[in-house]
Structures are given as structure tokens and as C-alpha cells.
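J.: can you look at this prediction? I've put the sequence above it.
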Amino acid sequence: MTAKTAKDRLIDDLKAEGFTAVGVTRADAIPEARDRLHAFLAGGLHGTMAWMAETEARRGDPLVLWPAAKSVVMVAMNYGPEDDPLEALTRRDRVTISAYARNRDYHDIVKGKLKQAAGRFAVKTGADVKVFVDTAPVMEKPLGEAAGIGWQGKHTNLVSRDLGSWFFLGAIFTDMDLPADERESDHCGSCRNCLDICPTDAFPAPYRLDARRCISYLTIEHAGPIPVEFRKPMGNRIYGCDDCLAVCPWNKFAAVASEAKLKAREDLKSPAIIELLGLDDTAFRAKFSGSPIKRIGRDRFIRNVLIAAGNSGDETVAGAVEAHLRDPDATVRGAAVWALGELTDENRFAAAREAHRKQETAETVIGEWDRMSG
């Protein structure tokens, strides 16, 4: 079987598995990625994601990750939402969950399908393969650009002229030398919608992201209290943020997710704050079983919901917020203090402070009481 025939059959197989775009590049096609990654890490823009620095060498060069690799097959799977994610931001009594996280964990879905096709390719060709879906030190976006799937836009995400921005990426590394596709060029032009809409100014310059200011990072990767300056801008976003994707003009070509397990669950489209504040650890695990949200844990999740509660202006949730002043987790208690201060009058807040502060031992929570008390 020729390399071209092997490639063509693999592409057909991957599209039959539900992948909406497939491209091939050489394993040595992104030499510039190493220096860009180093500059990102040296500037501390990765925040507390220490694993990025720990895997810098492998992440920056596919051939360090697997020296035998000759080709990288990049795939995209569409997850376009049915609704406008920006509309949900106006419903302050409810929360907003990033479109990609409203059903099953995409890692499992994409990797499962990718492994099936890669396995069949290996059997037919005798080639060795390795499959990666966002769980190994692979720079999928530069590889996706090199493979012609899209280009890294000013928001640093991959954009496609055919798919817009709503798609997941996966990779098959192989030691078989497959014909490479043409690299995609940048089509952002003068547009800066994604930069201007960011509520936390997380883009110090086009094509440059400061993760420490990104709501996706703050709600998912960041442990401990949310920095005060970002609490109001978070609004009702409790898991991720879609703003910079949602305003991209290229999304006029995007389609709604075709994979059923990537379509939004009704109960996760825009759930009520009061409902989520009532979740204990058992209920949280049950509700988000199989969901990417489960990995942040109940405490971090409730911290995020409490920030949304404080931004809601809805005094009817104050009782549920106040109940979290007795939460076992100090970060949750601190978020409850902030939210209560935003929702209630001085007398109710002072009474709560008197009742709970004298029992408090965590310095961060005491600091919240003092700051909110003026």
C-alpha cells in the first residue's frame, strides 16, 4: 500500500467516525513552537499550570515526545452549540457553562473514536501509532495549523474557514511518512472582536494570552480564592468562557454538534444558581458523572457558583449563600462572604459577620470579612 493510499483510506475512516476535518503534517513542521512556548512560560503567563513547564521539552517538539514519529494526523470534531453562548450571560439568576462542557467529556469521545481508526490503520499498514487528545504534552493548535485544519487566531485558538471555532482537536502520531497537506494561513485580517470582548483583558497583545487573567483558567485550573479584580467580570460564568469564540465572524460557517454526546444536556444549558448552591459532594459527583466539570471537584465548583450568586443581584439566593459560611472548605466560605456582601444590606451582613467570624480560623476568610466590612 502506498503512503498516499494509506493516507486517503485513513481520512475516509476518520470521517466515517465523525471527524469533520482531517489534515496531515510532518512531525518536524513546527520548529517555531518551541521558542513561543518558552517565551510564554518564561513570562509566567501559564499561571499555576506547573505541568506545562515540567513538560516543556516534549511539548515544544513532537520529536522529543516520540523520536520515531514522521507524520502527525490532525483531526477536528465539531461541537457547535445550538444557542448563542453570549445570550446566557444576561440571565443573572442562572449560570453559564462553556459550550464544550455541557455533556460528556470530549476527551473520552474523541480519543475513543481516534483510537479505533488509528488501530485499524496500524493493522492495515504495519505502522506504529500513538493517539493524543489534550492529555499529553502536544501542541495541537500549531500542529493543526501546519496540517491545514485552521490557523491560530488572535485569541490563540484555532479557527477554520469551514468550521469556525467550535471544534475539538486530536492527533495521531505515526512512524509512517505520509504526504503532508498545505499549511493554513492567517485570515483574521483587521478584526479584533475576540480581543475587545474579553471581560478580563486576558490578551496583552493579539495572538498572546495571559492565562492568569482568563476566566477559563480562573474557573477551572486556578485553586484557592478568585482574585478580587476578576470576580465582577466573571459575571455568571462558572466553568470556562466562550466570549472570544462566540464573537468570531468565521463562526457563521460553524454547524451544530453532530455527535449526540456533545450536544448540550438540557439541565446544563443554563442551570439556576439556587439549584447548584445546594449540591453537596455526593450530589455534585452524581450530576456531573462523565462530565469534564467533575474534574475540578465540588469545592472549586461551588466557589465559582458563589461568585455568580454575588453577581446576580438576586437577594432570594442570599439564604443559600449564607449556608456556605459554614462550609468545611475555607475557599468556599470566603467566596460566600464576598457573595453575601454583594447581595445583602449592611445589617444582615453585620449579623452574619458577628455570628461566623468569631468561629473562623482561616486567614483568607477573615480577610474577606474585613474587606467586605470596609
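T.: Done, it's in. Residues are numbered from 1 along each chain as shown.
J.: all contacts plus neighbour counts: C-alpha atoms, from now on.
T.: OK.
J.: contacts for stretch 8-26?
T.: Residues outside stretch 8-26 that contact it (CA atoms under 8 Å, 6 or more residues apart in numbering): 70-78, 113-114, 117-118, 121, 143-144, 146-149, 177-181, 258-259.
J.: ChimeraX command to pick out the buried ones of those residues?
T.: Provided next is the ChimeraX selection string for whichever of the contacts of stretch 8-26 are buried by 16 or more other CA atoms under 10 Å:
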select :70,71,72,73,74,75,76,77,78,114,117,118,121,143,144,146,147,148,149,177,178,179,180,181
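J.: filter the contacts of stretch 8-26 down to the ones in strands?
T.: Judged by DSSP state E, strands contain the following of the contacts of stretch 8-26: 71, 72, 73, 74, 75, 76, 77, 78.
J.: can you tell me what sits against the helix or strand that contains residue 342?
T.: Using DSSP states H and E, residue 342 sits within helix 330-343. Around helix 330-343, the neighbours that count as contacts under CA under 8 Å, 6+ apart are 224-225, 299-300, 302-303, 306-307, 309-311, 313-315, 318, 321-322, 324-327, 349, 362, 364-366, 368-369, 372.
J.: what does the helix or strand following it rub up against?
T.: Counting by DSSP H and E, the next helix or strand C-terminal to helix 330-343 is helix 346-357. Applying CA under 8 Å, 6+ apart, the external contacts of helix 346-357 come out as 322, 325, 326, 340, 341, 366, 369, 373.
J.: show me how to select, in PyMOL, the buried members of the residues you listed.
T.: Filtering those down to the buried ones (16+ other CA under 10 Å) takes a single PyMOL command:
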select buried, resi 322+325+340+341+366+369
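J.: distance to residue 98 and secondary structure added to the contacts of helix 346-357, as CSV?
T.: Below are the contacts of helix 346-357 laid out as CSV (distance: CA to CA, whole Å; DSSP: H, G, I helix; E, B strand; the rest coil):
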residue, distance to residue 98, secondary structure
322, 27, helix
325, 27, helix
326, 29, helix
340, 25, helix
341, 27, helix
366, 32, helix
369, 31, helix
373, 33, coil
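J.: show me where the protein has strands.
T.: 21-26, 71-78, 96-97, 129-132, 151-152, 158-159, 167-174, 237-239.
J.: here's the one I want to compare it with:
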Amino acid sequence: MKTNGEALKRAFVERAKQIGFDMIRIAAPDSIPFAPERLKAWLEAGHHGSMDWMVDTAERRADPRTLWPEVRSIILLGVNYGPTSDPLAALSHKDCGSISIYARNRDYHDVIKGKLKEVAGFLAAKASSDVKVFVDTAPVMEKPLAEAAGLGFQGKHTVIVSREFGNWLFLGAIFTTAELPVDEPERNHCGSCRRCLDICPTNAFPAPFQLDARRCISYLTIEHRGHIPEELRSGIGNRIFGCDDCLAVCPWNKFAQASREVKLMQRDDLAALPLSELARLDDPSFRMRFSGTPIKRTGRDRFIRNVLIAIGNSGEAALADEAIRLLDDPSPLVRAMAVWAIGRLLPHEAIVSLGSERFKHESDADVRGEWKRVLSVKEETHAA
């Protein structure tokens, strides 16, 4: 015999909290009617950068019923990953790399998906219903759905903000054929505050509630596979994987709590990593060093690209030796940023000495371009 909707919801919420979810809310499949239009405008503006999969899945992403026509209720679940210390503290240590709070432990996809499967199985058995679970890897618009379900509101930085946990929430979703009572949507509580917009080092917000991924440090250091545009490199500072600036300054974090999930608590050894050590990672040592963390999925070459940008921004002449060593790296992505880094740290004479022979034998157009820029800038400076 099926349990009625209210009783089923109560039983599910109780079970979900026992498993480790901090927030559970429910939305109807038709609760985000404006999402298709907003998504279309965002994509047409090119704000998705090189994430072409967002274009390919736009139709399914815009309407949950297109993804799964049988869905009757959508359950949004949040897991708090609130930090135990200042998220921005590592930014002042220029000889170290700063890693986003969310990546300083186990990959949240693995942690949350396991919990979702467990609680979804409970629901399926209890309601004799079908279920599907999603954690940030399928065409599901979790943030608009979370707002519609009342789990939080989308701040001006586009991230979900909870009045209970601030903006430190991982989101997961369960689609189900069970009919469950929906929750009231959350209204926006940003007011006139624009701290998250003003702190962005690369001006990634063209307007409140709009993010241009092409300028976002999290996108550039994690998702972007190619060379990072030169005009954005200095703004990256020593952020080598993600960025927490807009999250850290949200006033609603005054209600934030440290995560109770052990697997998501930040590891001290990932808080501030010496750039000199990171620059020496080859592929096997990179994989071993970051096994089980989200960092591993960027791959060694992209990660070292980020490390070299941090080295170039460090102002530490002693780190130039690490960049010099990587001028001969097999990866053009790495060699190009090694050139850029020495251009920031070394005098003109040293750059000419290093670059003259390497430029002659360099076959990659992007690396050659970096050499040309560095040498010409230094020559102009020297002449002046």
C-alpha cells in the first residue's frame, strides 16, 4: 500500500537528514517557466565559453519534463560544506597556490551521489515509484529548481544562498514519479548588496545575476582547456583551482556552519600548497597527489598551466627557476605559461639568453607567440 504524500514526504525528509543531507525541499517539474528564455539569452551571449555541451543539452536543461517526461516531483537536496577557516587566507601567501574550498577534500560528486542513491532507493521502495538521481553532471538546472523549491535564492553571483547555511551548499536532485507536496519558493534577499560583484578579480559579472564564464576564474582554471587570455592572468593571482572570492564575502555567511560531513571537511594539506613543489609534478605524481579530489580531473597539464600563472603573479624571483625548468616541458600549454612567467620575473638579458635558441626551435604557434610578446615587451622596456 502506498504511503500518502504528506506522510511520504515526512519519512523521506527524516531519512535524508539521517544520511547527511542538511536541506531537503521539493519543487514541481513546471516550477521554472522562465528558465528556457534566460538560458537561451545566456548561451546566445556566449557566456558559456567553451562549454559547448551546454548548447547541445539546452533543450533538456531548460525543462525537466523534456529530460524525463514521467517526472512528477523534483526533490532538491543540499549538503553544507562550510569551511572552518577564512576561505581567502591563502591569497596572501603569494608563493603558495590557493585551491577553492570545495576541492580541498573528496570529490563531492562521489560523496553526494552515494547518499542520493541510498535515499532515492528508500523513496522508491516506500512509494513504489521510479527515481533518477543527478549531481551536477546531467542537464539539470539545479539552481533555479532549488530556488523554486525554497532551498535558497540565487544571489547576484548566481550561486544559491541559504539563510541557514550561507552559500556553502552542494546540490543534488532526485526526479521521481511519486506525487509529493511542494514547498514554497524562496524570494531574493540580496537587497542593494553587491559585495560579490565588486570583489571579482576579473570582472566576471556583466550585471547582477549574470555570470560570464569566459572571465570567471573557476571556469578558467578548471573547465577551460586552452590558453588563458593574457589580459585575465594577472587577476587570477595565486588561485590555481577555482575561486571563492564572491562566495566568501556574502553577508549571509554569518549564519554559515562548518560542514558535518567528514569527507567534505577541508584538508589542511590542501589549504596553501607551495608553488615550488607543485611545479615539479609530472603526470603520475599529479595523479597520486590529488587522487580522490576534484583537482585530479583537470589533468596535470592544465593544472601546471595554472601553477605557472601563479608563479608569474608571485613576484618571487626565486620561483623563476621552476618556470625555466618547464620551458622544455612536452606540453605546449605548459611551455607557453612558463614563458609568460619568466617574462614577469626575470630581467631582459636573462629572457633573451633563454629565449633566442628556444624560439628558433619552437614549433607551437602559441608558444612562439608568448616568446614574441615577452621579448618585445622587454625590449621596449629596456629601450625606454
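T.: All right, it came through fine. Just so it is clear, the structure is predicted and the values come from calculations on it, not from any experiment.
J.: next, the TM-score between them, please.
T.: Put the two chains on top of each other and the TM-score (TM-score structural alignment, normalised by the length of structure 1) is 0.99; 374 aligned residues with a CA RMSD of 0.7 Å.
J.: the helix holding residue 342 of structure 1 vs structure 2, mean deviation?
T.: Here the mean offset of helix 330-343 of structure 1 against structure 2 after fitting is 0.5 Å, by mean CA distance after the TM-score superposition for structure 1.
J.: next one: stretch 114-125 of structure 1
T.: With mean CA distance after the TM-score superposition for structure 1, stretch 114-125 of structure 1 averages 0.8 Å from its match.
J.: centre of the chain versus that stretch, how much separation?
T.: 28 Å (CA atoms, centre = their mean, to the nearest Å).
J.: would you check the span in structure 2 matched by that stretch?
T.: Mapped onto structure 2 using TM-score structural alignment, stretch 114-125 of structure 1 spans residues 116-127.
J.: residues making contact with that stretch?
T.: Against stretch 116-127 of structure 2 from outside (CA under 8 Å, 6+ apart): 2-3, 8, 12, 15-16, 19, 129-133, 172-174, 178.
J.: which one in structure 1 is aligned with residue 267 of structure 2?
T.: Going residue by residue (TM-score structural alignment), residue 267 of structure 2 aligns to residue 265.
J.: quick check: that match touching residue 104?
T.: No: between residue 265 of structure 1 and residue 104 there is no contact under CA atoms under 8 Å: 9.0 Å.
J.: ok, the two, which is more surrounded?
T.: residue 104 (21 against 14; other CA atoms under 10 Å).
J.: what do we get in structure 2 for the more buried one?
T.: Match for residue 104 of structure 1 (TM-score structural alignment): residue 106.
J.: pretty sure residue 158 of structure 1 is touching residue 150, no?
T.: Yes: with contact defined as CA under 8 Å, residue 158 of structure 1 and residue 150 form a contacting pair (5.7 Å).
J.: more neighbours: those two, which one.
T.: residue 150 (29 against 23).
J.: before we move on, back to that, in ChimeraX, select just the buried ones from the contacts of helix 330-343 of structure 1.
T.: Applying 16+ other CA under 10 Å to these, the buried members can be selected in ChimeraX as follows:
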select :224,225,299,300,302,303,306,307,309,310,311,313,318,321,322,324,325,349,364,365,366,368,369,372
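J.: check contacts around the residue mapped onto residue 201 of structure 2 from structure 1.
T.: Matched to structure 1 by TM-score structural alignment, residue 201 of structure 2 sits across from residue 199. Neighbour list for residue 199 of structure 1: 233, 234 [criterion: CA under 8 Å, 6+ apart].
J.: residue 213 of structure 2 - how many residues pack around it?
T.: 20.
J.: which residues touch the residue mapped onto it from structure 1?
T.: Matched to structure 1 by TM-score structural alignment, residue 213 of structure 2 sits across from residue 211. Residue 211 of structure 1 sits next to 45, 46, 47, 202, 217 when contact means CA under 8 Å, 6+ apart.
J.: sorry, back to before: and the strands of structure 1: which comes nearest residue 250 of structure 1?
T.: strand 158-159 (7.4 Å; CA to CA).
J.: and the closest one, how far from structure 2 on average?
T.: Looks like 0.4 Å for strand 158-159 of structure 1 (mean CA distance after the TM-score superposition for structure 1).
J.: run through who's touching that strand.
T.: Contacts for strand 158-159 of structure 1 (CA under 8 Å, 6+ apart): 141, 144, 145, 150, 151, 152, 153, 165, 250.
J.: map residue 338 of structure 2 onto structure 1.
T.: Under TM-score structural alignment, residue 338 of structure 2 pairs with residue 336 in structure 1.
J.: neighbours around that match, how many?
T.: Quick note: residue 336 of structure 1 (other CA under 10 Å) scores 30 neighbours.
J.: quick one: it from residue 196 of structure 1, how far?
T.: 31 Å (CA to CA, to the nearest Å).
J.: also residue 27 of structure 1?
T.: 35 Å.
J.: higher neighbour count, those two?
T.: The residue with more neighbours, out of residue 27 of structure 1 and residue 196, is residue 27; 24 against 15, by other CA under 10 Å.
J.: wait, doesn't that one sit right on residue 68?
T.: No: with contact defined as CA under 8 Å, residue 27 of structure 1 does not count as touching residue 68 (9.3 Å).
J.: list the contacts for the residue most central in space within structure 2?
T.: Ranked by distance to the mean C-alpha position of structure 2 (CA atoms, centre = their mean), the top residue is residue 218 at 4.8 Å. Neighbouring residues of residue 218 of structure 2 by CA under 8 Å, 6+ apart: 241, 242, 243.
J.: what's the answer for residue 371 of structure 2, then?
T.: 339, 340, 355, 359.
J.: just the buried ones out of the residues you listed, please.
T.: By 16+ other CA under 10 Å, the contacts of residue 371 of structure 2 give 339, 340, 355, 359 as buried.
J.: would you confirm that residue 225 of structure 2 contacts residue 302?
T.: Yes: between residue 225 of structure 2 and residue 302 there is a contact at 6.8 Å, judged by CA under 8 Å.
J.: tell me how far the aligned residue in structure 2 for residue 72 of structure 1 lies from residue 232 of structure 2.
T.: Matched by TM-score structural alignment, residue 72 of structure 1 corresponds to residue 74 in structure 2. Taking CA to CA as the measure, residue 74 of structure 2 falls 39 Å from residue 232 of structure 2.
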